[in-house]
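Asker: got a predicted model here, sequence first, then my questions.
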Amino acid sequence: MTRAWISPLLFVLCGSVVATGLILGGSPGTAVALLVLFVLIAAANSPLIFPRSIGALEARRRSAVDGRPIVFWRPGCPYCLRMRIRLGRRARQVHWVDIWRDPAGAAEVRAVNNGNETVPTVFVAGRPHVNPAPAWVREQLDASA
């Protein structure tokens, strides 16, 4: 199991405990509603909601060819989730690098953030931008098209 799945599994586990308590307390409808809510939160924090990640070196190579931005992210990051949701379908056009799966990606992020793994860090034309607005990233996608 990787670190990427710890947060979603904890959400499901907590939801299950709460739902069990509610069922034993005689509120099965509330239990089901809360369990569904916890599962949705877990899904939103899982690697499933993001496009498939690639390695930092492959992302650099692809970005050099097509000019698209590279987004360094990690599961469980609310700012990364906001970026992903606000990009909508356009998120598939960005090169995503999960820094928890790619040590080279994590090293790049630390190099531009004073040793911190601050995400999302977006590279456009080789220049880093820390936690930019999703609208700005969409503009960069338009410029690369």
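Answerer: All right, it came through fine.

Asker: okay, CA-based contacts and neighbour counts for the rest of this
Answerer: Fine.

Asker: give the buried residues for stretch 68-80.
Answerer: 68-76, 79-80 (16 or more other Cα atoms under 10 Å).

Asker: contacting residues for Ala143?
Answerer: Neighbour list for Ala143: empty [criterion: Cα atoms under 8 Å, 6 or more residues apart in numbering].

Asker: where's it, which helix or strand?
Answerer: According to DSSP states H and E, Ala143 maps onto helix 134-144.

Asker: one step back: between the buried residues of stretch 68-80, which is nearest Ala133?
Answerer: The shortest approach to Ala133 among the buried residues of stretch 68-80 belongs to Tyr79, at 9.8 Å (Cα to Cα).

Asker: please name the nearest non-neighbouring residue to that closest one.
Answerer: Pro120 (6.7 Å; Cα to Cα, 6 or more residues apart in numbering).

Asker: right, and that neighbour touches Arg82 too?
Answerer: No - using Cα atoms under 8 Å, Pro120 makes no contact with Arg82, being 9.8 Å away.

Asker: in addition, the following structure is provided for comparison:
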Amino acid sequence: MGEDREGVVVYWRPGCPYCMKLRLQLRFTRLPYTEVNIWKDPEAAAYVRSVADGNETVPTVSVAGTALVNPSLRRLREAVRTHAPHLM
């Protein structure tokens, strides 16, 4: 997981209010992204634990291979500008 070295991957789980907020905000942007439910994908859950100090902290977002744990939309956009400007 986290293998999308060009794009944005949002790791989430059902019932997470922070995930709902970020996913809703992303829907109003033109930013292309993929969503992965960590409760349905053990490899995704393992990836999240590997970048979140062993915790399944969501949302975790991979931007061109760079992990962001529980980012704001602003922080996510800054990471895209830095690591994946072709998506802007």
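Answerer: Everything's here; your move. No experiment lies behind these values; they were computed from the predicted model shown.

Asker: after superposition, what's the TM-score here?
Answerer: Put the two chains on top of each other and the TM-score (TM-score structural alignment, normalised by the length of the second structure) is 0.78; 84 aligned residues with a Cα RMSD of 2.2 Å.

Asker: give the aligned equivalent of the residue nearest to Tyr79 of the first structure in the second structure.
Answerer: Correspondence of Pro120 of the first structure to the second structure, assessed by TM-score structural alignment: Pro59.

Asker: measure that match to His86 of the second structure for me?
Answerer: Distance, Pro59 of the second structure to His86 of the second structure, using Cα to Cα, to the nearest Å: 23 Å.

Asker: and these two? which has more neighbours close in?
Answerer: Using other Cα atoms under 10 Å, the more surrounded residue of Pro59 of the second structure and His86 is Pro59, with 27 against 10.

Asker: tell me the contacts of that one?
Answerer: Neighbouring residues of Pro59 of the second structure by Cα under 8 Å, 6+ apart: 10-13, 18-19, 22, 69-71.

Asker: show me which of those is closest to Pro32 of the second structure.
Answerer: Val10 (10.7 Å).

Asker: the closest one contacts Ala64, correct?
Answerer: No - if you go by Cα under 8 Å, Val10 of the second structure and Ala64 don't touch, sitting 11.6 Å apart.

Asker: helix, strand or coil for the residue positioned nearest the centre of the second structure?
Answerer: For the second structure, the residue nearest the mean C-alpha position is Val61 (1.8 Å; Cα atoms, centre = their mean). Under DSSP: H, G, I helix; E, B strand; the rest coil, Val61 of the second structure falls in the strand class.

Asker: can you tell me the closest non-neighbouring residue to Ile41 of the first structure?
Answerer: Of all residues not flanking Ile41 of the first structure in the chain, Phe11 sits nearest, at 7.1 Å (Cα to Cα, 6+ apart).

Asker: so that neighbour sits against Val36, correct?
Answerer: No - using Cα under 8 Å, Phe11 of the first structure is not in contact with Val36, being 10.8 Å away.

Asker: tell me which of the two has more neighbours.
Answerer: More crowded of Phe11 of the first structure and Val36, by other Cα under 10 Å: Phe11, with 20 against 16.

Asker: which residue numbers in the second structure does the helix or strand where the more buried one lies align to?
Answerer: Applying DSSP H and E as the criterion places Phe11 of the first structure in helix 6-24. No residues of the second structure are matched to helix 6-24 of the first structure when aligned by TM-score structural alignment.
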